[in-house]
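A.B. asks: After the sequence you'll find the predicted model.
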Amino acid sequence: MQVRYRWVVAALLFFAGMLNYLDRAALSIVAPIVKTELHINDAQLGILFSSFFIGYCVFCFIGGWAADKYGPRKVFALAAGFWSVFCGATAFAGSFATLMVARVAFGVAEGPMGTTTNKAISNWFPRSEAGRAVGLTNAGQPLGAAIAAPIVGLVAYQFGWRISFVVIAVLGFAWIGVWWRCFRDHPQDHPAVSPQEVAEIVADGHTNVAADGGAEVKSEGVMRYLLSLPVLGVAVAFFAFNYVLYFFLSWLPSYFTDYQHLDIKHMSVVGVLPWLGATAGFVLGGMLSDGLYKKTGDVLFARKTVIMLGLGIAAVCVLLVSRVSSLVPAVTLIAIASLFAFMTPQACWSLLQDIVPSERIGATGGFVHLLANLAGILSPSITGFLIQYGAGYSSAFVMASALGCIGMIVLAVCVRPAKVSRLRGAPV
């Protein structure tokens, strides 16, 4: 039986996500060492974590627009090249200021990643496989964060923290070579894709179809979609997930070393567990979302159910972490929270594909990603200030839990079949 080439594309995107989050998590893993060497306090460290998202948020939108205009092949290759350069440049930082410059530039380069991935999936996968495709490809992201703990932590322990950033940069350039050789913007442009597979993708593609499965409808100008309640509802739910994500990504290593009193060697092992849960959440969320869609025939119900279930259970677990002090229950609750929280982003991306026509998905996805990643600016900084000047880690967990609940409620109110049908210009 011939292997469908679109799953090769999924593998390329999987490894891109893995490298992307390996890059991002590296600083948080070595943060206890960097704080001492560069004389940085917790509040400054929070600002450093947040500075990544200053450029990142803007280029989420620019990257999505560019993917619509120039195609994901060129945009992804260029972005990966720049983020590898600036990841490597982190190794040469000698102060808080130079490290911040490197982080801002690094964020600019990584900005197009999420929306370009979604554009590639929209081009290459039929609608009935969108949840699985997004879930499986994005599963590389928490897996990258998981392997960052032992790889970066142990390399830093043996050879110094700077060497780890150079190694990651080299891996990025290796991926670019494979991507450029193996990927094309559309399946019909690739010689390895059979006419049967092209027909299968096109027959169930993300075309301009009404939310109720009705006739083809005409796409409007992009601003109509950007400012609509369904799109903004998805953005708020995505923001809530990202707040929890960037809290974990930035501060879990410091939580384990400062609050649970682990050294960097043991933290590198324990720190893997939440991200393994997150990896499982990505895959299970995509499968559950597509399974509900096939069972009910209601794509909005399927995507929304997964998002609300994920955010709700994650919010409860994160709240409970604020009430425990020993290591085992804390790690268990964080791992469960990660599993359920990470069921939501692929459902958000898939839901967006079912709200917005395919020719607007890059720009609209970029706008949603921009709004959602404002959490990347707020979450690390707010957490740093709560730890430094407030009630410590407990209040930071409570804040993350509250935002998860808010995201769930807003999604339920804003994303409804009647609103989506009106947005798509279809009969209600």
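C.D. replies: Thanks, I have the structure now.

A.B. asks: Going by C-alpha atoms from here, please, whenever you check contacts or count neighbours.
C.D. replies: Noted.

A.B. asks: quick one: residue 249 from residue 130, how far?
C.D. replies: Taking C-alpha to C-alpha, to the nearest Å as the measure, residue 249 falls 26 Å from residue 130.

A.B. asks: ugh, wrong one, residue 323
C.D. replies: Separation of residue 323 from residue 130 (C-alpha to C-alpha): 38 Å.

A.B. asks: The closest residue to residue 283 other than its chain neighbours - how many residues pack around it?
C.D. replies: Of all residues not flanking residue 283 in the chain, residue 135 sits nearest, at 4.8 Å (C-alpha to C-alpha, 6 or more residues apart in numbering). Neighbourhood size, residue 135 [other C-alpha atoms under 10 Å]: 32.

A.B. asks: Second structure follows, compare the two:
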Amino acid sequence: MSADIEPLPRRAWLAVALLWFVACLNYLDRLILITMRTSIKASITMTDAQFGLLTTVFLVTYGLLSPLGGFFADKVNRSRVIIFSLFAWSAVTWLTAHATSFPELLLYRSLMGISEACYFPAAAALLMDYHRNATRSLANGIHLSGVMVGSALGGLGGWIADQQDWTFVFEFFGIMGMLYSLVLLALLRDRPAEPARPGQTVAAPPRVRLGEALASLFSQRSFILALIFWGLLGVASWAIAGWLPTYLHEQFALTQGRAGLTALGYVYSSSLVGMVAGGLWADRWSLRAVRGRVWVGVIGCLVAVPGVLLLANMPVLGLVLTGMVIYGFARPFPDANMTPILAQIVDRRYLATGVGVINTFAVMAGGLTIYAGGALRDAHVNISNVFNFGAGVLVLCALLLWLINPRDHPANTPS
């Protein structure tokens, strides 16, 4: 029976549902900080560049350790890596509420990067283990739609901080994550091994070594293109998302809470729809053409560009909101398809490591972009220029993605 029509394992969609909530918490915990800028700066003295550095140190730490997190997920039980990561970053979220100085905040954001580094490589690989070609992008897109919901809910941080105190936000969501890790401990499992056919000898799984994994990944031209593409996509994404609440607050005189809810709510609610739509469309297209997922990603990058130009250059709030919706809907198309594309071009034994490696470039590039944005703010550079730069990078991303040649890696094809 072909992989396209092979029945899915019993827990395939349960894994998607369980991980949806983890992805939601993952991005909520990392983004609530940027929506509470005013409240945090009123409590702990820092410059705009230092505030940007809080996000930068998280992203750089997270990025540096993502390949090791992915390798760890390839080498040991993926579901247990996910559970440990969730519990650890939730505990750090709770600790952040008790910071009293900028160095303490910086330390906790570093620990957040360390504790989150294992999650996405392990989760992406686990879903690709459970799902075959006909449902891979949809499963990945639904999982990542949790990111969109978590990102949108992150806007609640500024609103809650306006009503109570910024520390309450970190305490509440930290405790919630630690409790949910117990739910995963009871329900989340790795995909069971395929039963042996009559007369067939089941070989022991090969040992996974980091050097061999990296050598295999970087021997693929398409993987190198994916690496550069994902890094530049991180630059574009963080250049826009990292400063959108501040832009709305200053350009249209919105309060901190309303600016955060508007920025994250409009973009990420439309992204929720776009993530699932892009995954479903790509799954259907890929059944007819091996490059179907690539084309969906290219289209998403190009359609997002006019949305960015609208939000960056229009003086009317209604047009800016329209641009945010266009950008939010189209931008997730490549996200829904990146891991399924990687599953076509790399050895599946090293898939989590591959996800970790490309995440390194994306988050480190994004982190440097956030810090550069803060430095530019201190130099009184208009945020609109940062957004326009992001639009240009999206065009380059579309070209790089178009050059990727997806195919089934020989090691993934049964002999």
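C.D. replies: In hand now; what should we look at? Note that this is a predicted model, so its numbers are computed, not measured.

A.B. asks: Would you give the TM-score for this superposition?
C.D. replies: Once superposed, chain against chain, the TM-score is 0.88 (TM-score structural alignment, normalised by the length of the second structure); 391 aligned residues with a C-alpha RMSD of 2.4 Å.

A.B. asks: Which one's more surrounded, residue 323 and residue 130 of the first structure?
C.D. replies: Shown here are residue 323 of the first structure and residue 130; by other C-alpha under 10 Å, residue 130 has more neighbours (28 against 12).

A.B. asks: Read off where stretch 99-116 of the first structure ends up in the second structure.
C.D. replies: Under TM-score structural alignment, stretch 99-116 of the first structure corresponds to residues 105-122 of the second structure.

A.B. asks: Report the distance from the matching stretch to the chain centre.
C.D. replies: Counting by C-alpha atoms, centre = their mean, to the nearest Å, stretch 105-122 of the second structure is centred 13 Å from the centre of its parent chain.

A.B. asks: One more: stretch 404-423 of the first structure?
C.D. replies: 21 Å.

A.B. asks: and what of stretch 139-152 of the first structure?
C.D. replies: Averaging C-alpha positions (C-alpha atoms, centre = their mean) puts stretch 139-152 of the first structure 13 Å from its chain's average.

A.B. asks: what residue of the first structure takes the place of residue 179 of the second structure?
C.D. replies: Residue 179 of the second structure maps onto residue 174 of the first structure when the alignment is built from TM-score structural alignment.

A.B. asks: Check which helix or strand that match maps to.
C.D. replies: Residue 174 of the first structure belongs to helix 161-182 when assigned by DSSP states H and E.

A.B. asks: about what we covered before: relative to residue 127 of the first structure, how far out is the match of residue 179 of the second structure?
C.D. replies: Distance, residue 174 of the first structure to residue 127 of the first structure, using C-alpha to C-alpha: 31 Å.

A.B. asks: Could you check which of these two is surrounded by more residues?
C.D. replies: Higher neighbour count among residue 174 of the first structure and residue 127: residue 127, with 22 against 11, using other C-alpha under 10 Å.

A.B. asks: So the equivalent of the more buried one over in the second structure: helix, strand or coil?
C.D. replies: Superposed on the second structure with TM-score structural alignment, residue 127 of the first structure falls opposite residue 133. At residue 133 of the second structure, secondary structure determined by DSSP: H, G, I helix; E, B strand; the rest coil is coil.

A.B. asks: Residue 133 of the second structure touches residue 282, doesn't it?
C.D. replies: No. Using C-alpha atoms under 8 Å, residue 133 of the second structure is not in contact with residue 282; the gap is 10.3 Å.

A.B. asks: got the contact list for residue 101 of the first structure?
C.D. replies: By C-alpha atoms under 8 Å, 6 or more residues apart in numbering, no residues touch residue 101 of the first structure.

A.B. asks: Tell me if I am right that it is in a helix.
C.D. replies: Yes. Counting by three-state DSSP, residue 101 of the first structure is part of a helix.

A.B. asks: What's the separation between it and residue 224 of the first structure?
C.D. replies: Relative to residue 224 of the first structure, and taking C-alpha to C-alpha, residue 101 of the first structure is found at 36 Å.

A.B. asks: in the superposed pair, what's the mean gap between stretch 276-287 of the first structure and the second structure?
C.D. replies: Compared with the second structure after the fit, stretch 276-287 of the first structure shows a mean deviation of 0.9 Å (mean C-alpha distance after the TM-score superposition for the first structure).
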